[in-house]
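Engineer: Structure of the sequence below:
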Amino acid sequence: MPMPRNQQICLEDTPYYHCVSRCVRHAFLCGENPITGVSYEHRRAWVENRLLFLASIFSIDICAYAVMSNHLHVVVHVDLEDAGNWSTMDVLKRWHKLHKGTTFTQQYVTGEQLPKYVVSIVEKVAKTYRERLTSISWFMKELNEPIARKANAEEKCTGHFWEGRFKTQALLDEAALLACMAYVDLNPIRSNICKTPETSDHTSIKKRVVFAREGYQSKMLHPFVGNPKKDMSKGLPFRLQDYLELVDATGRIIRTDKSGSIDVSLLPILQRLNISTDNWLAIAKEFEGKTGRVVGKEMSIHSYCESHHMHRRPSRNSTKLLA
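Structural biologist: Below you'll find the model as predicted:
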């Protein structure tokens, strides 16, 4: 029996999640219709732009993403601490970028003098909005629904655009996070859409490379802050250079369909995370197929099962691949 969504996403376990949404009418929804020859490639830009726009409003950071012809991958980080520091005004201004809110919230934002009971109502509403702005379910809803309406209007049709609800995977440790991000960034190469990461349109890896060439990191994406250390800044616990080199080397192996080891210069990051090169290549190619709804090392999954009082482990877990 499927686990309810509110049990699949537990920020006490991890703030990192892999989300996947798939289309119902196959590749031509965001690619080219093989029957009519009509191209809907421009819709991939719709999805990418909406995704990055929402990241500027929600307290949810984008670690990696890939907008494919018939599905979307995104790895997110939920920042509850940041959202907790927002004032009522901050919350309302953010929410009003998405929705009108209520008459009272509009009046509050414009600075009108309001009775105390109205201010109390506004603060309660803002509390609800704050919770929504840290919710992955609300994030995906605000992403998928507008895209579906826009696509249906373009085709002059009705019906579902996305295939049911989005799929989530909890990424319990650094190894799972790194493996999932690389899998997402390498999706176009694995699908033979492009030859190199920096030429893979509508992906986070291309955006990171573009900004890295200028000597800095994209503010639209969750930053790399280096290897874990005391009092480190918020961000991904890896060096950007290490990650880009690792993804590039893995992409070359996947593209040429060769077996064997990754370049020796890339071993340190895998050694630090205790991932064998053979297992790295396997999971970089088939992360979804090799993993279930929670991903991590043996100890991470054991702790997860204990905290959730689970007698049986999640099916198809990735313990062996990340060991």
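Engineer: only C-alpha atoms for contact and neighbour calcs from this point on.
Structural biologist: Will do.
Engineer: Just give me the longest helix of the protein.
Structural biologist: helix 136-155 (DSSP state H).
Engineer: name the helices or strands packed onto that helix?
Structural biologist: helix 43-55 (3 or more Cα pairs under 8 Å, 6 or more residues apart in numbering; DSSP states H and E).
Engineer: After the helix it packs on, which helix or strand is next? Please name it.
Structural biologist: Tracing the chain C-terminally past helix 43-55 and defining elements by DSSP states H and E, one meets strand 60-67 next.
Engineer: now that following strand: how far from the chain's centre is it?
Structural biologist: Strand 60-67 sits 4 Å away from the centroid of its parent chain (Cα atoms, centre = their mean, to the nearest Å).
Engineer: Packing partners of that strand?
Structural biologist: Applying 3+ Cα pairs under 8 Å, 6+ apart, we find strand 60-67 packed against helix 43-55, strand 71-78, helix 174-185, helix 204-213.
Engineer: How much space separates residue 183 from residue 65?
Structural biologist: 10 Å (Cα to Cα, to the nearest Å).
Engineer: One more sequence to fold, the one below, so I can look at both together:
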Amino acid sequence: MPIPRSQQVSLESTPYYHCISRCVRRAFLCGEDPVTGSSYEHRRGWIEKRLLFLASVFSIDICAYAIMSNHLHVVLHVDPEKAQNWSARDVLEKWHRLHKGTPYTQQYVKGEALSPFALKLVEASVESFRHRLIDISWFMKELNEPIARHANAEDKCTGHFWEGRFKSQALLDEAALIACMAYVDLNPVRANMSDTPETSDFTSIKHRIGFLKRNSQPKFLSPFVGNPRQDMPNGLPFQLNDYLELVDMTGRVINSQKRGLIDVSFLPILQRLGISADNWLCIATQFGKKTENVVGRAYSVARYCESKNRKRQLKRQNALLFA
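Structural biologist: Predicted structure coming up:
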């Protein structure tokens, strides 16, 4: 039986989540369908554009993404503190970029006078919208529904485009986070769609490299802010160059199909996170197969299961690669 979404997402345990959406019957979302010969490559651009737009609206940052032919991966970071600091007008203006809201919220944003009763309704709407803007389910809904409508209109058909539920995995610590990000960024390389990470279209790694050439980081992707320290700014707790080197070397090993060609164990970032080279290569190629809905080091999984009254042994395999 599927685990309720409310039990899968716990911001007290972690703000990081890996989400996967698949097309119904594994049908082609993008690329060229070898059966019909039809090309849907342009739809990958729809999704990337929508993803980056949603990052500018929600208090949810995108850490990594990869848009494949019949599914998509996205690693998200939820920032409830930022949403709490938004004013009522900030919340409404953001929500109105997605939906019309109510007549009262429209009047409020325009600065029109409202009765006390109407103001109370506006306040209730603000808190409801503020909660939605830190909700992963709402984020995925706002991503998937417009794409489905657009694709169905293009195909002149009706019905479900995506599977009913997106898959969600809680990433409990830095080791799980960087492993999942690398797994997502290397999806096209593993699928033989690209030779290198920097040529992997519609991935966060290519998007970041494009900005790095201009000596900057993408505005709507979670920034790399360096290794953990005091007064840590919001962002990914790694050095950008370390991460790029890790993904590049891992991609070379995957392409060569010779594990001994490059010894990734020499990379400082793996040493800091305590991940062996053999475990890393298994993670980078089989993260989706080897993990369930909670991923992290053994003590992280144990702490999570204890806080949620879950049986630790049910999630033991999620911690093995990070032990």
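Engineer: thinking again about what came up before, check the mean deviation of the longest helix of the first structure from the second structure.
Structural biologist: Mean deviation of helix 136-155 of the first structure relative to the second structure after superposition (mean Cα distance after the TM-score superposition for the first structure): 0.4 Å.
Engineer: moving C-terminal of that helix, what's the next helix or strand?
Structural biologist: Moving toward the C-terminus from helix 136-155 of the first structure, the next helix or strand (DSSP H and E) is strand 167-171.
Engineer: quick one: buried residues of that following strand?
Structural biologist: Neighbour counts over strand 167-171 of the first structure (16 or more other Cα atoms under 10 Å) mark 168, 169, 170, 171 as buried.
Engineer: Now that the third one has come up, it's in contact with residue 14, right?
Structural biologist: Yep, that's residue 170 of the first structure we're talking about. Yes: using Cα atoms under 8 Å, residue 170 of the first structure is in contact with residue 14, at 7.0 Å.
Engineer: Break down the stretch 201-323 of the second structure into its strands, ranges please.
Structural biologist: In the stretch 201-323 of the second structure, the segments counted as strands under DSSP state E, counting those that start in this stretch are 294-295.
Engineer: in it, which spans are helices?
Structural biologist: For the stretch 201-323 of the second structure, the helices defined by DSSP state H, counting those that start in this stretch cover 204-212, 240-256, 268-273, 277-290, 298-307, 316-320.
Engineer: Could you save the ones you listed as a markdown table and add columns showing distance to residue 132 of the second structure and mean neighbour count?
Structural biologist: What follows is the helices of the stretch 201-323 of the second structure, written out as a markdown table (distance: least, Cα to Cα, whole Å; neighbours: other Cα atoms under 10 Å):
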| stretch | distance to residue 132 of the second structure | mean neighbour count |
| --- | --- | --- |
| helix 204-212 | 25 | 19 |
| helix 240-256 | 31 | 18 |
| helix 268-273 | 34 | 15 |
| helix 277-290 | 28 | 17 |
| helix 298-307 | 24 | 17 |
| helix 316-320 | 29 | 19 |
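Engineer: Reformat these into JSON lines and put distance to residue 136 of the second structure next to each item.
Structural biologist: Formatted as JSON lines, the helices of the stretch 201-323 of the second structure follow (distance: least, Cα to Cα, whole Å):
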{"stretch": "helix 204-212", "distance to residue 136 of the second structure": "19"}
{"stretch": "helix 240-256", "distance to residue 136 of the second structure": "25"}
{"stretch": "helix 268-273", "distance to residue 136 of the second structure": "27"}
{"stretch": "helix 277-290", "distance to residue 136 of the second structure": "19"}
{"stretch": "helix 298-307", "distance to residue 136 of the second structure": "19"}
{"stretch": "helix 316-320", "distance to residue 136 of the second structure": "22"}
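Engineer: which stretch among the ones you listed comes nearest residue 142 of the second structure?
Structural biologist: Closest to residue 142 of the second structure of these, according to Cα to Cα: helix 204-212, at 19.4 Å.
Engineer: The longest helix of the first structure to helix 43-55, inter-axis angle?
Structural biologist: Relative orientation of helix 136-155 of the first structure versus helix 43-55 (axes from the mean of the first three to the mean of the last three Cα atoms, to 10 degrees): 150 degrees.
Engineer: so stretch 276-288 of the second structure corresponds to what in the first structure?
Structural biologist: Here stretch 276-288 of the second structure aligns to the first structure at residues 276-288, judged by TM-score structural alignment.
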